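[1] Okay, here's the prediction I keep looking at, along with the sequence it came from:
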Amino acid sequence: MSELRFTVDHEWLRVESDGQVTVGVTHFAQDALGDVVFVQLPELGSYSQGDEVAVLESVKAASSIAMPVDGEITAINPELEDNPERVNEAPLGEGWFFRMQLADSSVLDSLMDEAAYDRFLTATADA
């Protein structure tokens, strides 16, 4: 998981070999949500950091997914439309939400690596 970057909103980002970035939610996020029963995926296009781009509904609650950084969504994971449970089964794999082209790749340096994210989870749990 060392190539992953994480946000405080429990999203992960992975740079692919073609330069695109794949985005999903972490194990922590999917576990907190419970069984995901519906995923509304974003439209392709440009978004700003913080824009609501997807919605997850679970047996516990509905949750919005925010755009983690500025960029253009270039692909969505159509598998989630018919199989939203993939978010629970493989959040770091088949449960990804979308792929994007970053507006500025240097923004990845400001996100947490795995060690920093683990410390963030520990600090949040202790608070």
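    Nice, I can see it.
[2] When you work out contacts or count neighbours from here on, use the C-alpha atoms and nothing else.
    Fine.
[3] Of all the residues in the helix or strand encompassing Ser63, which ones are buried?
    Using DSSP states H and E, Ser63 falls within strand 62-66. For strand 62-66, a neighbour-count test (16 or more other Cα atoms under 10 Å) marks Ile65, Ala66 as buried.
[4] Now do the helix or strand just after it: which elements does it pack against?
    Following strand 62-66 in sequence order, the next helix or strand is strand 71-76 (DSSP H and E). Judged by 3 or more Cα pairs under 8 Å, 6 or more residues apart in numbering; DSSP states H and E, the packing partners of strand 71-76 are strand 45-47, strand 98-102.
[5] and here's the other structure:
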Amino acid sequence: MSEIPGDLKFLKSHEWARVEGDGKVTIGISDHAQELLGDLVYVELPNVGDRVEAGAASAVVESVKAASDVYSPVSGTVVEVNTALADKPETINEDAYGDGWLYVVEVEEPDQVNEMLDPDAYAELLEEDDH
């Protein structure tokens, strides 16, 4: 299992959020999630300008095994999407916490991030899943 970066917050459904400090939050799926999915072959991202709702499906990642919804951890407006994933969805498999980010949201309620799991709590959740 790879290291879980200390600057991320997580949902139990394996999405991560990185607070960028300018009212924006970058969203992606965890390394654990990409391992469960296997080789990703397609990613459907929201459009810039779309409004996403915390807890609602905002993107889809598709692997050779299954398609899986990605839930937004925060509410706000999409201000950037990782267009490189259209041609190289496997970037998520290779670098889930780096180049494999999905989209950036301008957050309406910054406190929503505080309700997410910190890296330690997320690691504990993964350990429970393994048993």
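    Structure's in. What do you need? Quantities reported herein were computed from a predicted structural model and do not represent experimental measurements.
[6] that older thread, what stretch of structure 2 does the strand holding Ser63 of structure 1 fall on?
    Aligned using TM-score structural alignment, strand 62-66 of structure 1 spans residues 67-71 in structure 2.
[7] Show me what that stretch is in contact with.
    Ser13, Glu15, Ile29, Ala54, Gly55, Ala56, Ala57, Ser58, Ala59, Val60, Val61, Glu62 (Cα atoms under 8 Å, 6 or more residues apart in numbering).
[8] any idea which of these is closest to Ala84 of structure 2?
    Of all the contacts of stretch 67-71 of structure 2, Ala84 of structure 2 sits closest to Val61, with 14.0 Å by Cα to Cα.
[9] just checking, what packs against the helix or strand hosting the closest one?
    When elements are assigned from DSSP H and E, Val61 of structure 2 belongs to strand 57-63. Applying 3+ Cα pairs under 8 Å, 6+ apart, we find strand 57-63 of structure 2 packed against strand 40-44, strand 67-71.
[10] Okay, buried residues for that strand please.
    Going by 16+ other Cα under 10 Å, strand 57-63 of structure 2 has these buried residues: Ser58, Ala59, Val60, Val61, Glu62, Ser63.
[11] what angle do it and strand 67-71 make?
    150 degrees (axes from the mean of the first three to the mean of the last three Cα atoms, to 10 degrees).
[12] circling back: turn the buried residues of strand 57-63 of structure 2 into TSV, columns for distance to Pro119 of structure 2.
    Listed next are the buried residues of strand 57-63 of structure 2 as TSV, based on distance: Cα to Cα, whole Å:
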residue	distance to Pro119 of structure 2
Ser58	22
Ala59	23
Val60	23
Val61	22
Glu62	25
Ser63	25
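[13] The residue nearest the centre of structure 1 and Ala123 of structure 1: what is the separation?
    Nearest residue to the geometric centre of structure 1 (Cα atoms, centre = their mean): Gly24, 2.6 Å. Remark: distance between Gly24 of structure 1 and Ala123 of structure 1 (Cα to Cα, to the nearest Å) = 22 Å.
[14] Done for today, thanks.
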